[in-house]
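A.B. asks: Task: produce atomic coordinates for the following.
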Amino acid sequence: MSAGKILLIEDEEVSRFLCEVTLAQEAFEVTSAKSASMGIAAAEAERFQLFLLDLNLPDEDGLQIIDRLQQLSPKTPVLIVSTRQSPEERSEGFHAGAADYLIKPFHPDELIYRVKNLIQQSEKEAAAEAMEPTTIAIKSWVLHMDSYLLKRRKGVDISLTRGEARLLAHLAQAGGNVVSREALLERIARNAGSGHPRTVDVLISRIRMKIKKVGKAPFEIVNVPEQGYRLEIVG
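C.D. replies: Got it, this is the predicted structure:
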């Protein structure tokens, strides 16, 4: 029986072969793509439990396709596997939306541990989210938690990542009260105690940018110095 379906986006032949063999030994079904464009095409054609992503791809930087992968499959975690190892580079990966980051070279056992942990955590999240409201009204806009779409009464819908959607949902459900960065981080982190408070600021910045591209929202995310954030209805 299959342990799950994984999309591996990796152009380096030796690394790709190592991942394929290691995952196959644990009964995972692996679909491999040698470029960003091939990876996107595979994600459009099929459902996966995990995206395993190298960053140094021949046609595009792997960081640039994380958002597109999550638009295609919002609830599928992304595990970056890369030689980029500085704190700044790893931070970029998490800020782009990755759920975990594994530095090359790695031990096969560590790869399996990370993969199984992310898939298990994703399944737990799906079960927990099934008990939560599927839609949250923010004045005339509606946040859909099953698809992570922020739908407007008129115009183009806004596609959010899992973290962006869960953060916005928490603020919306707080009724205008201030929510601390720690509370927001707990809501969006895939593992208890994981993540960095700065992640909250990055996600809020991304939400604001996405909204700005389509026009004015009936709400604002307000920064309350030394306390956190709150959602303010406007208009």
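
A.B. asks: okay, CA-based contacts and neighbour counts for the rest of this
C.D. replies: Fine.

A.B. asks: Could you give me the buried positions within the lengthiest helix in the chain?
C.D. replies: Using DSSP state H to define each element, the chain has its longest helix at helix 108-129. Neighbour counts over helix 108-129 (16 or more other C-alpha atoms under 10 Å) mark 111, 112, 115, 116, 118, 119, 122 as buried.

A.B. asks: Grab the nearest non-local neighbour of the second one.
C.D. replies: Counting by C-alpha to C-alpha, 6 or more residues apart in numbering, residue 23 is the residue found nearest to residue 112 once chain neighbours are left out, at 7.0 Å.

A.B. asks: The one you found against residue 114, yeah?
C.D. replies: No. Applying C-alpha atoms under 8 Å, one finds residue 23 not in contact with residue 114, separated by 11.4 Å.

A.B. asks: surely residue 197 meets residue 182?
C.D. replies: Yes. Applying C-alpha under 8 Å as the test, residue 197 and residue 182 come out as touching, 6.5 Å apart.

A.B. asks: quick one more, to check against the first:
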Amino acid sequence: MTHILLVEDEVKLARFVELELNYEGYQVSVAYDGLTALMAARELHLDLVILDWMLPGLSGLEICRRLRSIVDKVPIILLTVKDEVSDRIVGLDAGADDYLVKPFSVDELLARVATRLRKSQQADVAEVLEFEDLSLNRRTRQVYRDQRLIELTGKEFDLLEYLLTHPRQIITCDRILEEVWGYDFMSDANIIEAYIYYLRLKLEANNEKCLIQTVNGVGYTLRD
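C.D. replies: Next up is the predicted model:
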């Protein structure tokens, strides 16, 4: 049975979400603070984590970062009242795979859960992706440009990984949002532009040629 860890300090909301997840057939463990969540992550075999940003003691962001060292491949959905693009970038860079703003529809949460679980189960088995002098190792999460190691944030890595799985294809912004962020982010589509900018800065830091090309009015492509 799919096992989900729900980390939420609002007891009534936690109980409501737990019951809805149970009804969908998921096994749910609930933690009301960050330290309990970290202990559960170490002891349980988890398939997904739903994590509130605002927690007593350790913040949800710090918990997210620590969870990533324990359950590196497990999807994390972050719940928060923060809705600015900058906040979303911070949350995603902390290691979250998805982001849901409170108050939210339980149907939307269930859809996000199903999407993230499906993507996790369908992950490509290829360990190393390469294009020109660029290589990405999915297991070690290391990226090299020729012999130069490039340090990327979690979401920068995810975006580059997606581009590397579709070389020379023109990928629309809508498709990138759906596949990398996993939900409709149309009102904040400029988040892709921001991440592409960050990626280019790092990939071309030594004046290497540009590999990520902009297709005006459409999206992006990885090509020489």
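
A.B. asks: ok, now which ones touch the residue nearest to residue 112 of the first structure?
C.D. replies: Listed by C-alpha atoms under 8 Å, 6 or more residues apart in numbering, the contact set of residue 23 of the first structure reads 29, 30, 112.

A.B. asks: I'd guess it is in a helix, am I close?
C.D. replies: Yes. Applying DSSP: H, G, I helix; E, B strand; the rest coil, one finds residue 23 of the first structure inside a helix.

A.B. asks: roughly how far apart are the residue in the second structure that it lines up against and residue 82 of the second structure?
C.D. replies: Under the alignment (TM-score structural alignment), residue 23 of the first structure pairs with residue 21 of the second structure. Remark: distance between residue 21 of the second structure and residue 82 of the second structure (C-alpha to C-alpha, to the nearest Å) = 24 Å.

A.B. asks: need the buried residues of helix 108-129 of the first structure in JSON lines with distance to residue 149 of the first structure, can you?
C.D. replies: JSON lines is the format used below for the buried residues of helix 108-129 of the first structure (distance: C-alpha to C-alpha, whole Å):
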{"residue": "111", "distance to residue 149 of the first structure": "32"}
{"residue": "112", "distance to residue 149 of the first structure": "32"}
{"residue": "115", "distance to residue 149 of the first structure": "27"}
{"residue": "116", "distance to residue 149 of the first structure": "28"}
{"residue": "118", "distance to residue 149 of the first structure": "23"}
{"residue": "119", "distance to residue 149 of the first structure": "23"}
{"residue": "122", "distance to residue 149 of the first structure": "19"}
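
A.B. asks: Which part of the first structure matches stretch 33-46 of the second structure?
C.D. replies: The aligned range for stretch 33-46 of the second structure in the first structure is 35-48, by TM-score structural alignment.

A.B. asks: if you skip the residues just before and after it, what's nearest to residue 62 of the first structure?
C.D. replies: Leaving aside its sequence neighbours, residue 62 of the first structure sits nearest to residue 55 (C-alpha to C-alpha, 6+ apart; 3.9 Å).

A.B. asks: can you check residue 65 of the first structure too?
C.D. replies: residue 36 (7.1 Å).

A.B. asks: what sits against that neighbour?
C.D. replies: Counting by C-alpha under 8 Å, 6+ apart, residue 36 of the first structure makes contact with 9, 57, 58, 59, 60, 61, 62, 65.

A.B. asks: Of those residues, just say which sits nearest to residue 135 of the first structure.
C.D. replies: Set against residue 135 of the first structure, the nearest of the contacts of residue 36 of the first structure by C-alpha to C-alpha is residue 65 (27.0 Å).

A.B. asks: ok, and the contacts of residue 23 of the first structure in the second structure?
C.D. replies: Counting by both residues aligned by TM-score structural alignment, their matches' C-alpha atoms under 8 Å, the members of the contacts of residue 23 of the first structure that carry over to the second structure are 29, 30.

A.B. asks: Tell me the spacing between the residue nearest the centre of the second structure and residue 182 of the second structure.
C.D. replies: With distances taken as C-alpha atoms, centre = their mean, the residue of the second structure nearest its centroid is residue 97 (2.0 Å). Separation of residue 97 of the second structure from residue 182 of the second structure (C-alpha to C-alpha): 8 Å.

A.B. asks: Pretty sure residue 42 of the second structure sits against residue 68.
C.D. replies: No. Using C-alpha under 8 Å, residue 42 of the second structure is not in contact with residue 68; the gap is 11.3 Å.

A.B. asks: where do the strands sit along the first structure?
C.D. replies: Counting by DSSP state E, residue ranges of the strands within the first structure are 4-9, 28-33, 50-53, 78-82, 100-103, 135-138, 141-144, 149-151, 158-159, 219-224, 228-233.

A.B. asks: Show me how far the third one is from its chain's centre.
C.D. replies: Read that as strand 50-53 of the first structure. Centroid displacement of strand 50-53 of the first structure relative to its chain, using C-alpha atoms, centre = their mean, to the nearest Å, is 11 Å.
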